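1. missing the sequence, but the structure's below:
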């Protein structure tokens, strides 16, 4: 329920046999964002011959969130090699767009596969990544005199307080890593003598 995603956009540029290849890598959450990124780069480079793209727009293992396009290059020479480097990186929510300004010399299918794949490979080497945890929301009510002790436990377990309401009791909405829910509930039961219980937020 957690994976790494890219932190900032990377741009890598090289010239191969007079053709200019510019690779852009960016964090994109979902296929809509990935396609919007491709459209944005296309607008930035209206004179370029090709704008090929590939994405792993969700978690690294969710093939429903994969996408690619050769954008006019021979089939299988651009989008596929780009995608295979993205999958190989193990990162999620990442898109690559490679812009090509044609230089008049044909590269052949092998040359194209190498050029598009290498652009993404080199850009990936520069990626700074950080961990994304897919958390689930739970509600929890506590008394005021329990709050300090509870807050220590929440900090220890890297749990995010999404919302807190103070009335006769304190009501919290917590975002918890699903793999930790069981253990956290067990600790709550032990520490607060069974008085506190997590309720899954609907």
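-> Here it is on my side, so go on. What you see is a predicted model, and the numbers here were worked out from it, not measured in a lab.

2. make it CA atoms for all contacts and neighbour counts henceforth
-> Fine.

3. Select the longest helix from this structure.
-> The longest helix of the chain (DSSP state H) is helix 108-125.

4. List the buried residues of that helix.
-> 112, 113, 115, 116, 117, 118, 119, 120, 121, 122, 123, 124 (16 or more other C-alpha atoms under 10 Å).

5. Next: stretch 59-67.
-> For stretch 59-67, the buried set under the neighbour-count rule, 16+ other C-alpha under 10 Å, comprises 59, 60, 65, 66, 67.

6. how about the nearest residue to the first one once chain neighbours are set aside, secondary structure?
-> The spatial neighbour of residue 59 that comes closest, neighbours along the chain excluded (C-alpha to C-alpha, 6 or more residues apart in numbering), is residue 92 at 4.7 Å. With DSSP: H, G, I helix; E, B strand; the rest coil as the basis, residue 92 sits in coil.

7. if I look at residue 92, how far off is residue 35?
-> Going from residue 92 to residue 35 by C-alpha to C-alpha, to the nearest Å gives 16 Å.

8. Residue 201: which of the buried residues of helix 108-125 is nearest?
-> Residue 201 has its nearest neighbour among the buried residues of helix 108-125 in residue 124, at 37.5 Å by C-alpha to C-alpha.

9. where's that closest one relative to residue 75, distance?
-> Separation of residue 124 from residue 75 (C-alpha to C-alpha) stands at 23 Å.

10. What spatial separation is found between the residue of the chain positioned farthest from its centre and residue 189?
-> Computed with C-alpha atoms, centre = their mean, the residue of the chain farthest from its C-alpha average is residue 168, at 40.4 Å. Separation of residue 168 from residue 189 (C-alpha to C-alpha) stands at 22 Å.

11. Determine which residue lies closest to the centroid of the protein.
-> Residue closest to the average C-alpha location in the chain (C-alpha atoms, centre = their mean): residue 93, at 2.7 Å.

12. next up, a second structure to put side by side with the first:
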């Protein structure tokens, strides 16, 4: 099953090149409409900037929609180099806007290409990643003596405990990436000698699961 890498949250970075200020703002966006709305928000936040160069990738793999625009910079010096860096990041469903405040010194074609590419690299460096994958939420009931071992088992299979109910027995609700469920279920059967089974109570075909930062 495909695991798609996306930004975990919005991020921002800034660099200066020969007195010009480049502010790179990044956000997860899951449609062209969301990407355009983010670009509009950044334009409104920095209304006095010289340029707002937008780039985005919506989707993943062969179905990706890629977009870039030079926003008044010389053709090919801003949008294309920024997009090339973004495409090399492995991320999808992502939009970056590089906002430039002109500092009075012209950077030339090569300088602009480097500056816009470096601006995107800088914001990617501070962006935590997440996966967009199918997940299953499982519920299982087991005796108290197995509670701590079950918690460790869930963690070992990259699960997340969402709820624990302590009654006559312990009932745990946990979320797993769908691909990890078969191995967890087999390990659970071994732990409980076949006495406990996990029931799928919910499925999310496109859940956002943060990776360790």
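-> Great, that's in hand. Note that the coordinates shown come from a computational prediction; the quantities given were computed from them, not determined experimentally.

13. Superposing both, give me the TM-score.
-> Aligned and superposed, the two chains score 0.72 in TM-score terms (TM-score structural alignment, normalised by the length of the first structure); 198 aligned residues with a C-alpha RMSD of 3.5 Å.

14. Residue 92 and residue 35 of the first structure - which one has more neighbours?
-> Using other C-alpha atoms under 10 Å, the more surrounded residue of residue 92 of the first structure and residue 35 is residue 92, with 28 against 19.

15. OK, contacts around residue 58 of the second structure?
-> 29, 30, 31, 32, 64, 65, 66, 92, 93, 94 (C-alpha atoms under 8 Å, 6 or more residues apart in numbering).

16. Give me the neighbour count for the first one.
-> Around residue 29 of the second structure sit 25 other residues, with neighbours defined as other C-alpha under 10 Å.

17. That one contacts residue 96, correct?
-> No - counting by C-alpha atoms under 8 Å, residue 96 is not a contact partner of residue 29 of the second structure; they are 9.8 Å apart.

18. quick one: the residue farthest from the centre of the first structure is in a strand?
-> No - checked against three-state DSSP, residue 168 of the first structure lies outside a strand; its state is coil.

19. ranges for the helices of the first structure?
-> Here the first structure has its helices, by DSSP H, at 31-44, 79-89, 108-125, 147-156, 181-191.

20. Contacts made by the last one with the rest, please.
-> Residues external to helix 181-191 of the first structure that are found in contact with it (C-alpha under 8 Å, 6+ apart): 157, 194, 195, 196, 197, 198.

21. Chain neighbours aside, what residue packs nearest to residue 93 of the second structure?
-> residue 58 (4.3 Å).

22. Compute the distance between that neighbour and residue 119 of the second structure, please.
-> Applying C-alpha to C-alpha, the value for residue 58 of the second structure to residue 119 of the second structure is 20 Å.

23. Quick one: residues contacting the residue mapped onto residue 160 of the second structure from the first structure.
-> Counting by TM-score structural alignment, residue 160 of the second structure lines up with residue 160 in the first structure. Contacts for residue 160 of the first structure (C-alpha under 8 Å, 6+ apart) come out as 154, 174, 175, 176.

24. Map those residues onto the second structure and name those still in contact.
-> Among these, the ones still in contact in the second structure (both residues aligned by TM-score structural alignment, their matches' C-alpha atoms under 8 Å) are 154, 174, 175, 176.

25. Make CSV from those and add distance to residue 185 of the first structure and neighbour count to it.
-> Output for those, formatted as CSV (distance: C-alpha to C-alpha, whole Å; neighbours: other C-alpha atoms under 10 Å):
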residue, distance to residue 185 of the first structure, neighbour count
154, 11, 16
174, 12, 23
175, 13, 21
176, 11, 21
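
26. rewinding a little: for the helices of the first structure, which one sits closest to residue 19 of the first structure?
-> That would be helix 108-125 among these, by C-alpha to C-alpha, at 9.9 Å.

27. What is the distance between the closest one and the centre of its chain?
-> 22 Å (C-alpha atoms, centre = their mean, to the nearest Å).

28. what's the answer for stretch 78-85 of the first structure, then?
-> On C-alpha atoms, centre = their mean, the centre of stretch 78-85 of the first structure falls 17 Å from that of its chain.

29. next one: stretch 57-72 of the second structure
-> Mean C-alpha position of stretch 57-72 of the second structure versus that of the full chain (C-alpha atoms, centre = their mean) differs by 16 Å.

30. cool, and stretch 43-60 of the second structure?
-> Taking mean C-alpha positions (C-alpha atoms, centre = their mean), stretch 43-60 of the second structure and its chain are 18 Å apart.

31. The longest strand anywhere in the second structure vs the first structure, average offset?
-> Ranked by residue count and defined by DSSP state E, the top strand of the second structure is strand 129-142. With mean C-alpha distance after the TM-score superposition for the first structure, strand 129-142 of the second structure departs from the first structure by a mean of 3.4 Å once superposed.
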